[in-house]
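Novice: Quick one, fold the following:
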Amino acid sequence: MELEAHVHETIREIPEREWDALHGVDEAPFLSWAWFDALERTGCVGEEAGWLPHHITLRAEGALLAAAPAYLKDNSEGEFVFDHGWASASYQIGAPYYPKLVVAVPFTPATSPRLLVRRAEDRPALLPVLAETLRRLVERSRLSSAHVLFPTADEAAALAGSRMAHRHGIQFQFENEGYGTFDDFLGRFNAKRRHQIRREMREPSRQGISITTLRGAEITPEIVDVMFGYYASTVQKFAWGRQYLNRAFFEEIVARLRGREGGAGAGGVEIVLAREGRRPIAGAFNLAGPTALYGRYWGASEERPFLHFNVCYYHPVEDCIARGLRRFEPGAGGSHKLVRGFAPRVTHSAHHLAHPRLDAAVREFLARERAAVRERTADASVAFR
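Specialist: Reported below is the predicted structural model:
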């Protein structure tokens, strides 16, 4: 069976029904056709943003066997796998680093399948095909490199076995070890830490603040306005912040991927809202899949003690336990999550660099970096226990 690789400059060249039928799409809302389409329609990706759609499909006799979300990049923004040092080294040897090709979900540092396949059992055989396809695209288009960001561990291992360089990172995530209640989760801490967490959790109530998760029709246009305002204000607080998303995207994605009301089985966009009386004062924009919750954006109109921890950590963890979700990924960074029950987890990426000298230098660096990540993860795991 001969496979044909195709590149698509818009997700709309791939039928929505075909894309959404692929195995892996249902694991996370940000892998759905609607998510990528909303990014394109609202201008959050495109030439001006430096994310040009370059989606890859693999077909046999016209039938779609696999697909991967991909983009041509003329910068390294919004990826969360930092390669600015590689770009500098590339220019020093006279090899421009941009444009490059990334297989990724824009602005989303969350682990999930990167090769979406018609049949799950075909993924191991098709991952080497993806690696070879990326090499050919790099050569044909005279790109510097191709990068697969935040794949699953199995995907990363397979791509590494197909001669791509393997990179490790660290995130702090909540793993549900079969907890029946939040108190069961607290049982893993010593008495001092349990007392501190309970004290932090009581603080909003003491101030007359309620925290709830909104889904479905509960997410009104007014709530969308509030949440976008929180997102934008948080970005503006930091010199390194970048507002990748616009108001139109928030409106469209909520309308298209609004989570169903009710905890069990709900999925899609969810908003954790903190109110003082009826007045919103903080919120978090989350995404729920069938087994995992993903924390994406947070903001507040007022600074209150421990409000961030409650909206972004404790309330979602309670929700995961109540719904039986296996994992909560609150996002990149933040070693302060460790003392609040989030364990260190290795994240992955895979890289093909066309220039031999740059490839050799990066591989040498990655060997040292992987060792450092293993050591840091082991040290953090000891502290976590």
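Novice: use CA for all of it now, contacts and neighbours both
Specialist: Noted.
Novice: which is the next helix or strand following the helix or strand hosting residue 222?
Specialist: According to DSSP states H and E, residue 222 maps onto helix 221-236. From helix 221-236 onward toward the C-terminus, using DSSP H and E, the following helix or strand is helix 247-256.
Novice: So for the spatially most central residue of the chain, what's the nearest residue that isn't a sequence neighbour?
Specialist: Closest residue to the average C-alpha location of the chain: residue 110 at 2.3 Å, with CA atoms, centre = their mean. Nearest-residue entry for residue 110: residue 150, 6.2 Å, with adjacent residues in sequence omitted and distances by CA to CA, 6 or more residues apart in numbering.
Novice: same question, residue 34
Specialist: Spatial nearest neighbour of residue 34, chain neighbours left out: residue 256 (7.0 Å); criterion: CA to CA, 6+ apart.
Novice: One more, so I can put them side by side:
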Amino acid sequence: MDGGDGFTLRVADRLAAIDEAAWNACAGSDNPFLSYGFLSALEDSRSVSAKTGWLPQHLLLEDTAGRLIGAVPLYLKSHSWGEYVFDHSWADAYERAGGNYYPKLQAAVPFTPVPGPRLLVRPDAPSGAADLLIEGLVEVATRHKVSSLHVTFPHAADWQRLGDAGFLQRIGQQFHWTNEGYASFEDFLGALNSRKRKSIRKERRVATEGGITLRTLVGSDITPGHWDAFHRFYLATVDRKWGGAYLTREFFELLPARLGEKIVLVVAERDGRTIAGALNLRGSDTLYGRNWGADGDYPFLHFEACYYRAIDFAIEHGLARVEAGAQGQHKIQRGYLPSETYSAHWIRDPGLRKAIGNFLDRERPAMRAEMAQLATLSPFRQGGEG
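Specialist: As a prediction, this is how the structure comes out:
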């Protein structure tokens, strides 16, 4: 595809066809989920493939010298699973009206509701590179004759740029913890009202009763035995939630070799046996919660491993925030407050586009009103509150 002014847009159906350093120069180092290592681990482990309904169609923008200056992680989808921005009702309505909603295109990190840039542009790229990527996305969608193109969990700047280009805009919410310069977990607790401080202290105490101990392991501290246990927990969690086991065992073998010290695994042990684990990835200023699993039900252990140990780690390492994944209003009472997330949607059919646009025009203010209401549940002290 001609990107104008001598720039070239093309599609790669596998990350292995792209130079790793060139991709990472566009993706940057802030968010590990956009790195070549993470995305290639998904593909090389066959967690992402045409068979699983995620066919790579990565969009690449090259300059006149053939240098990669922009990219979008892009997939041709045959379903709507593993996205965390739900469009099943849109698909159902379009199918009932006689249309074919699938296949569709998805610009995203598969199975990962982590906000981050989606229009990946080298810092020294020309100013119009991001706009050329948007044009390329629409061109790919047009050539594939798909019903729609969805850009999920972009940063606000990308979301606004996509909206300016005519994409429909949607907002969602997650719950994030912000480090206000706390010196310790107790310092963080001091910012909460007394009732919440007592509640969290009790939860932390109960979580480690019965001989349970927790360790936070980083990179090379994590052994193959830990990964065996964690994959077992992952499968057990999938079974309990009636979901799909997207990630293969091989993915967990490739991940440590490719992300190394960016991996933070909290493990819970009892009587020398690993009974639970919480997988996180570390970015430049953020700890991202990814997966949790356990071999049974243990009171408050999920909160301790996923939320409190993540806060401990962020404070110790001077990280600005913890993003603990999708959903979960229960996180508010543990210091994780509502934060907007974004998605942008290109819809081919004018009728479907109008219907979805009308829905989103109503949904956005309703979502922001809900977030404002949830924010009133904040556990942090107000005024002279103890």
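Novice: Quick check: TM-score for this pair?
Specialist: With the length set by TM-score structural alignment, normalised by the length of the first structure, the two chains reach a TM-score of 0.94; 374 aligned residues with a CA RMSD of 1.4 Å.
Novice: Mind listing residues that contact the helix holding residue 222 of the first structure?
Specialist: 241-243, 246-247, 250-251, 254, 271, 280, 282-285, 297-301 (CA atoms under 8 Å, 6 or more residues apart in numbering).
Novice: swap the cut-off to 6 Å and go again
Specialist: 241-242, 298-300 (CA atoms under 6 Å, 6 or more residues apart in numbering).
Novice: Next, the aligned partner of the residue nearest to the centre of the first structure in the second structure: secondary structure please.
Specialist: Using TM-score structural alignment, the partner of residue 110 of the first structure in the second structure is residue 114. Of the three states, residue 114 of the second structure takes coil under DSSP: H, G, I helix; E, B strand; the rest coil.
Novice: Please report how far residue 114 of the second structure lies from residue 36 of the second structure.
Specialist: 16 Å (CA to CA, to the nearest Å).
Novice: Likewise for residue 207 of the second structure?
Specialist: Applying CA to CA to residue 207 of the second structure and residue 36 of the second structure gives a distance of 37 Å.
Novice: Kindly report the same for residue 275 of the second structure.
Specialist: To residue 36 of the second structure, residue 275 of the second structure is 31 Å away according to CA to CA.
Novice: Assess the claim that residue 71 of the second structure and residue 58 are in contact.
Specialist: No - applying CA atoms under 6 Å, one finds residue 71 of the second structure not in contact with residue 58, separated by 7.1 Å.
Novice: Same drill for these two, tell me which one is more crowded.
Specialist: residue 71 (27 against 20; other CA atoms under 10 Å).
Novice: Kindly confirm my reading that the more buried one is in a helix.
Specialist: No - with three-state DSSP as the criterion, residue 71 of the second structure is assigned strand and is not in a helix.
Novice: and it, what pairs with it in the first structure?
Specialist: Residue 71 of the second structure maps onto residue 67 in the first structure, by TM-score structural alignment.
Novice: Quick check: nearest residue in space to its match, chain neighbours excluded?
Specialist: residue 57 (4.2 Å).
Novice: what's the counterpart of that neighbour in the second structure?
Specialist: Checking TM-score structural alignment: residue 57 of the first structure goes with residue 60.
Novice: Neighbours of its match, how many?
Specialist: Going by other CA under 10 Å, the residues that sit close to residue 60 of the second structure add up to 24.
Novice: thought it was touching residue 69?
Specialist: No - counting by CA under 6 Å, residue 60 of the second structure does not reach residue 69; the two are 7.9 Å apart.
Novice: so the counterpart of residue 101 of the second structure in the first structure, which of the three states?
Specialist: Under the alignment (TM-score structural alignment), residue 101 of the second structure pairs with residue 97 in the first structure. Three-state call for residue 97 of the first structure (three-state DSSP): coil.
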